[in-house]
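>>> Coordinates only, no sequence provided:
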């Protein structure tokens, strides 16, 4: 049961965040059709799995000068917004700019809190990975080179997805073992050597300004309200409580958890979340890289700055951050 106070908080925050995003979204300069080809609003769940909602849609971006049948490395992206706000349109410009650099980018919506809880959002995330597996030929996806990224709360979604995808036992513990037909998917995927739950081995994970703490910490008071939406039922609490401990999540994900690139800035109000995760990766001897941007010289480099500023051609540091993501992915392409 979600209290009225929590519902009011979600509603107020959604309105405030939409108002804050409106100016830069209206002013942004998107790559043109001569640079990026766009396929919009593709449903990633079938009618057999339930009625398709606008939140269960995705866009696909590809460089316009690459034939559709030519397989490209894939970047699957989840937008931020505290798990209760946002849409793929918020990330469209940044993702199109990644596509210009030689990637097929899948920009996915997911159902939002408080209409659903976090475990259901993880089901949506796994469904997008299965959709990529099943539509590789149609959209020119190179299934040997799939990367996952997420910003802010989308970073948490991406992190938990990659952990679950790396371990059948963990996927089962999180209630994801049969999402989208992933049970036995590796045998059916046709991907050489695929050993993951979805049948797609993720080559790398990129998380920017990640909101990895879903409870406790310096934002414990606010998270106590948000948690009413994140974990709405006894089942939600049973599934998630052990894995709110990020160290346990990473340990149980096993050795096949992909290399990780983390990016934040000293002006990011939740930079501590990234520092904590980096400490865990270091302690567990997992392949990772961390970039912390200093205070911006030309403009503030706040939370998810490279997405907010992606549509501003003069935002030099945002452009460099986008190139950093592309370079990390290129380094792990087979």
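Nice, I can see it. Everything numeric in this text was worked out from a predicted model, so none of it was measured.
>>> Please make it C-alpha for all contacts and neighbour counts, starting now.
Fine.
>>> which residues in the protein form strands?
All strands of the chain, identified by DSSP state E, fall at 36-43, 57-63, 72-78, 104-108, 141-151, 202-208, 260-265, 288-293.
>>> name the helices or strands packed onto the longest one?
Secondary structure elements in contact with strand 141-151, counted by 3 or more Cα pairs under 8 Å, 6 or more residues apart in numbering; DSSP states H and E, are strand 72-78, helix 153-166, strand 202-208.
>>> List the contacts of the last one.
So that's strand 202-208. Residues outside strand 202-208 that contact it (Cα atoms under 8 Å, 6 or more residues apart in numbering): 144-152, 155, 158-159, 162, 258-264, 304, 325, 329, 332-333.
>>> List the contacts of residue 10.
84, 114, 226.
>>> Which members of these are classed as buried?
Buried subset of the contacts of residue 10 (neighbour count, 16 or more other Cα atoms under 10 Å): 84, 114, 226.
>>> picking up where we left off before, save the contacts of residue 10 as JSON lines, and put in distance to residue 320 too.
Converted to JSON lines, the contacts of residue 10 look like this (distance: Cα to Cα, whole Å):
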{"residue": "84", "distance to residue 320": "29"}
{"residue": "114", "distance to residue 320": "35"}
{"residue": "226", "distance to residue 320": "33"}
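>>> Relative to residue 135, which of those is nearest.
Residue 135 has its nearest neighbour among those in residue 84, at 28.3 Å by Cα to Cα.
>>> That closest one is in contact with residue 110, isn't it?
No: Residue 84 is not in contact with residue 110 according to Cα atoms under 8 Å; the separation is 9.9 Å.
>>> what about the helices in the stretch 201-334 of the chain?
In the stretch 201-334 of the chain, the helices defined using DSSP state H, counting those that start in this stretch lie at 220-230, 234-240, 246-253, 271-283, 305-308, 316-331.
>>> Comparison target, given below:
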């Protein structure tokens, strides 16, 4: 069944075998779908193959300049996991990006960003965000880029457990790198934005940690965070992955339940709604300073404005970057991640740097 559906969705999105093979450098395609219902396989393939169709032309622009050093595929958990053939679960790897000049200078002064990629909880690995991470490093940050297991390999609690394991590894190894241990920030886009806010709740609220099943938060005292076009409401979560720019069919509507199965959100009764809405997070968690990124044609703009509104009512420290598309142009969802060369993206990076450096 999976083979036939793979061919069907490859034809739908105009993907050749070579394109799909190349895309497997930054995402799962269909290797983890055996045993699922046809409905779930269809939902996941539609999400993944539609996203591959958009990301493939962008991937031609992905590069790492000589001024940035990369330490790739560091295991943060010693397991065989899903990818047993290679002896390491791909979901339990991370990358580190460092400005080469900082490596030469040494010292412990470089601020740190930890990046959690997006992808509707089922698409993408850390490699998907390489250009975003390169731009952050070029702006004067060390960047740890985290993998986590995509659905259907695990559920939301499992993904949060992966993130926490990665954070514990980073905290234990910070002194090996030329970074400032008091200047650590968290970022994530779309689904990664949701995981960013939930991770901040876990790190800053014992009740939230218990509600999400985390016995051992990392204990990192984040100086701030920069969620990008995050999903913070149940209504948005139900339709994440349906934004037309992800694929070429403007009428596709894929809810997370179809893609991920009803069990993806199991066991979160104690977290809902206190830690599963923008308002709940803002009023029940002492969040660090936030740099919130969205734009006028981001399909999750309302979620991000709701978060900013709640933080404003609380009197919390935050900045909102919400540019409007210029006439005859679009920005769309996670524009700074997928297209960091845009004028608005350049401004976003500059403001993000100023925000972060002022809070170290």
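Arrived safely. Model, not experiment: these values are computed from the prediction.
>>> picking that back up, could I get the helices of the stretch 201-334 of structure 1 as TSV with distance to residue 69 of structure 1?
Shown next, in TSV, are the helices of the stretch 201-334 of structure 1 (distance: least, Cα to Cα, whole Å):
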stretch	distance to residue 69 of structure 1
helix 220-230	40
helix 234-240	40
helix 246-253	34
helix 271-283	37
helix 305-308	29
helix 316-331	20
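>>> ranking those by burial, who's on top?
helix 305-308 (a mean of 22; mean count of other Cα atoms under 10 Å).
>>> which residues in structure 2 does it align to?
Here helix 305-308 of structure 1 aligns to structure 2 at residues 335-338, judged by TM-score structural alignment.
>>> What is the mean deviation of the matching stretch from its aligned residues in structure 1?
Here the mean offset of stretch 335-338 of structure 2 against structure 1 after fitting is 1.3 Å, by mean Cα distance after the TM-score superposition for structure 1.
>>> dump the residue contacts of residue 43 of structure 2.
Residue 43 of structure 2 is in contact with 254, 258-260, counting by Cα under 8 Å, 6+ apart.
>>> let's see 6 Å
258-259 (Cα atoms under 6 Å, 6 or more residues apart in numbering).
>>> Translate it into the numbering of structure 1.
Under TM-score structural alignment, residue 43 of structure 2 pairs with residue 9 in structure 1.
>>> coming back round to it: which one of the helices and strands packed on strand 141-151 of structure 1 lies closest to residue 219 of structure 1?
It is, among those and with distance given as Cα to Cα, helix 153-166, at 13.9 Å.
>>> for the helices of the stretch 201-334 of structure 1, which one sits closest to residue 4 of structure 1?
helix 220-230 (10.2 Å).
>>> Where in structure 2 does stretch 141-160 of structure 1 fall?
Against structure 2, stretch 141-160 of structure 1 falls on residues 179-198 (TM-score structural alignment).
>>> Need the residues that contact the matching stretch.
The contact list for stretch 179-198 of structure 2 (Cα under 6 Å, 6+ apart) reads 108-118, 120-121, 222-231, 360.
>>> how close does residue 149 of structure 1 sit to residue 213 of structure 1?
17 Å (Cα to Cα, to the nearest Å).
>>> related to what we said a few turns ago, are any of the contacts of strand 202-208 of structure 1 buried, and if so which?
144-152, 155, 158-159, 162, 258-264, 304, 325, 329.
>>> re earlier: and which of the buried ones among the contacts of residue 10 of structure 1 is nearest to residue 233 of structure 1?
residue 114 (11.9 Å).
>>> what residues are up against that closest one?
Counting by Cα under 6 Å, 6+ apart, residue 114 of structure 1 has contacts residue 229.
>>> cool, and residue 93 of structure 2?
For residue 93 of structure 2, counting by Cα under 6 Å, 6+ apart, the contacting residues are 73-76, 147.
>>> go on, residue 94 of structure 2?
With Cα under 6 Å, 6+ apart, residue 94 of structure 2 has these contacts: 73-74, 145-147.
>>> Filter the residues you listed down to the buried ones.
Going by neighbour count (16+ other Cα under 10 Å), these have 73, 145-147 buried.
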